[in-house]
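Asks: What would the 3D arrangement of this be:
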Amino acid sequence: MSGNQVEAVVFDYGGVLTGPVRASIAAWLRGDGIEPGSFSRTLKAWLSRDAPDGTPIHRLETGALSVEEFDALLAAELTTLDGRPVDPVGVLGRLFAGVRPDPAMFALARQLRDLGVRVGLLSNSWGNTYPRELIDGLFDPVVISAEVGLRKPLAAIYTLTLDRLGLPADRVLFVDDAEPHVLGARAVGMRAVWHTDADSTRAALAEVIPALPPAPHPGADLPHPHPPRS
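Replies: Next comes the predicted model:
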């Protein structure tokens, strides 16, 4: 990456500031005895790039569908290995039960802020609450899809984030673990990093923010574990 100075880094939440969501999903599938293919097919139908507008996931992310309504719709699409119906109560809670904040990524965000780089959060919510005690004092702005009625990768939510930052797109770098969301950010002129792990993301940021120091010693100034969030 090259060009103008990066003045702000905006992070996704689930899968970026937390550990991988896929590990929690795998544990949920095993725990509930769900046939994995039924979940994969539903996810593709509701979230793939060619999915029609207004799928249950789209409506959940924009706040138009409640968690309880979504749980019921998702459970109805799933099959279990032994033929039992899927309990619709608390499906999303069980799906995200293994998700925890990633201390290395929170440390990275704090180091950026200490350097004078602004840090923000832009997340598609799946109905869960966020650990506000961890994010509100660190990230500004905090843009949650269900709170603003917009969702990634649509251009409007990136533009809203830029407006709240008051910065031009080429001065802002976005970090997300979903390729369509990375491409959506780039489409509005933002720089973007496709996150896979803390070390590679730190290295990518260090290319454009040379003053970024090495990762702190493990266990230093890290957030405490927190109940699952999206």
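Asks: Please count neighbours and contacts with C-alpha atoms only from this point.
Replies: Noted.
Asks: Just say helix, strand or coil for Gly120.
Replies: With DSSP: H, G, I helix; E, B strand; the rest coil as the basis, Gly120 sits in strand.
Asks: so who does it touch?
Replies: By C-alpha atoms under 8 Å, 6 or more residues apart in numbering, Gly120 lies in contact with Ala8, Val9, Val10, Phe11, Phe139, Asp140, Pro141, Val142.
Asks: cool, and His195?
Replies: Val16, Val175, Asp176, Asp177, Ala178, Thr201.
Asks: What about the residues you listed, which are in helices?
Replies: Thr201 (DSSP state H).
Asks: Let me know the closest of the contacts of His195 to Phe96.
Replies: Distance to Phe96 across these (C-alpha to C-alpha) is lowest for Val16, with 14.1 Å.
Asks: about what we covered before: okay, the contacts of Gly120 in a markdown table with neighbour count and secondary structure next?
Replies: Formatted as a markdown table, the contacts of Gly120 follow (neighbours: other C-alpha atoms under 10 Å; DSSP: H, G, I helix; E, B strand; the rest coil):
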| residue | neighbour count | secondary structure |
| --- | --- | --- |
| Ala8 | 23 | strand |
| Val9 | 22 | strand |
| Val10 | 26 | strand |
| Phe11 | 25 | strand |
| Phe139 | 21 | coil |
| Asp140 | 18 | coil |
| Pro141 | 19 | coil |
| Val142 | 21 | strand |
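Asks: Here is a second sequence; please produce its structure as well for comparison:
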Amino acid sequence: MTSKPWILFDIGGVFALADDGVWQKRFSLGLRDLSGLDDDQFGACVDAADLPRIDIESDVETEYWSRLGDALGLDETTRHEVRAQFWDLYCGTPNEQLLSYARALPAPVGRAALSNSADGAREQEERRFGLSSVVDPIFYSHEIGVNKPALAAYEIALAGMGAGAADVLFIDDHQGSLDGAAQAGIRGILHTDNTTTIAAIEDFLATYG
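Replies: So this is what the prediction gives:
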């Protein structure tokens, strides 16, 4: 076990700003309208597509969009447009202040991320945000096979960081994820704004050890 402090960040809603819970509905409604189907038909087609679990499976993104496109009768151009729109909405915009702060944390401080995700997120977020220069390692749910707030997600992160629960401060914008972290003995802070989060990190580091 390492004895250094670690800051474990969520990505969506923390490093990446998007209307979580809103953009998903907007995307789904737009896809339904694009397909020309009513609600029942659209739901039946999506169910029949038997889509892979892109949130807890790796190397299935291409299959996911292929099956969805086939189910909704989308041509190749439209499929590419829909896929691009999905990632634009998923990634949102960078939280530049918090990214810069995390990047500038002194070397003894470990910086990692634990995020519920979709297959393809690592590549998309690296291209847009350069996350590998900010946090390492990054634990994506589609790569570790489990979502927060399941206890296993935090146990995998602790093992990957080589850290004890007392060495870690977890930053997330969902209370449920913080509750899951608490089950693993990890203290957390609910991210509501950068000022409060940065102050919490500074306090953790000042009192660590």
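Asks: thinking again about what came up before, quick one: which of the contacts of His195 of structure 1 sit in strands?
Replies: Among the contacts of His195 of structure 1, the members found in strands (DSSP state E) are Val175, Asp176.
Asks: Please enumerate the helices of structure 1.
Replies: In structure 1, the helices defined using DSSP H lie at 21-32, 36-47, 56-61, 67-77, 91-95, 103-114, 132-135, 145-148, 155-165, 179-187, 198-208.
Asks: Give me the contacts around the third one.
Replies: Around helix 56-61 of structure 1, the neighbours that count as contacts under C-alpha under 8 Å, 6+ apart are 46-47, 65-67, 70, 73, 124-127, 145-146, 149-151.
Asks: Buried only: go through those residues for me.
Replies: 46-47, 65, 67, 70, 124-127, 145-146, 150-151 (16 or more other C-alpha atoms under 10 Å).
Asks: what residue of structure 1 takes the place of Thr195 of structure 2?
Replies: Residue correspondence to structure 1 (TM-score structural alignment): Thr195 of structure 2 is matched to Asp199.
Asks: what's around its match, how many residues?
Replies: Asp199 of structure 1: 14 surrounding residues under other C-alpha atoms under 10 Å.
Asks: re earlier: any idea which of the contacts of His195 of structure 1 is closest to Leu108 of structure 1?
Replies: Thr201 (9.4 Å).
Asks: what's the spacing between the closest one and Pro20 of structure 1?
Replies: Distance of Thr201 of structure 1 to Pro20 of structure 1, given as C-alpha to C-alpha, to the nearest Å: 14 Å.
Asks: Kindly report the same for Arg132 of structure 1.
Replies: Arg132 of structure 1 sits 20 Å away from Pro20 of structure 1, going by C-alpha to C-alpha.
Asks: Looking at those two, which has the bigger crowd around it?
Replies: For Arg132 of structure 1 versus Pro20, neighbours defined as other C-alpha under 10 Å are more numerous around Pro20 (19 against 11).
Asks: if I line the two up, what does the more buried one land on in structure 2?
Replies: Aligned partner of Pro20 of structure 1 by TM-score structural alignment: Ala18.
Asks: hang on, that match packs against Asn95?
Replies: No: the criterion here is C-alpha atoms under 8 Å, and Ala18 of structure 2 misses it with Asn95 at 9.9 Å.
Asks: Leaving out sequence neighbours, find the closest residue to the equivalent of Glu179 of structure 1 over in structure 2.
Replies: Under the alignment (TM-score structural alignment), Glu179 of structure 1 pairs with Gln175 in structure 2. Nearest residue to Gln175 of structure 2, sequence neighbours excluded (C-alpha to C-alpha, 6 or more residues apart in numbering): Leu190, at 6.5 Å.
Asks: Could you find the closest non-adjacent residue to Ala102 of structure 2?
Replies: Leaving out its chain neighbours, the residue that sits closest to Ala102 of structure 2 by C-alpha to C-alpha, 6+ apart is Val134, at 6.3 Å.
Asks: how deep is the residue opposite the one you found in structure 1 once aligned tucked in, by neighbour count?
Replies: Using TM-score structural alignment, the partner of Val134 of structure 2 in structure 1 is Leu138. Leu138 of structure 1: 18 surrounding residues under other C-alpha under 10 Å.
Asks: give the contact list for Leu138 of structure 1.
Replies: Leu138 of structure 1 makes contacts with Ala109, Arg110, Arg113, Val119, as judged by C-alpha under 8 Å, 6+ apart.
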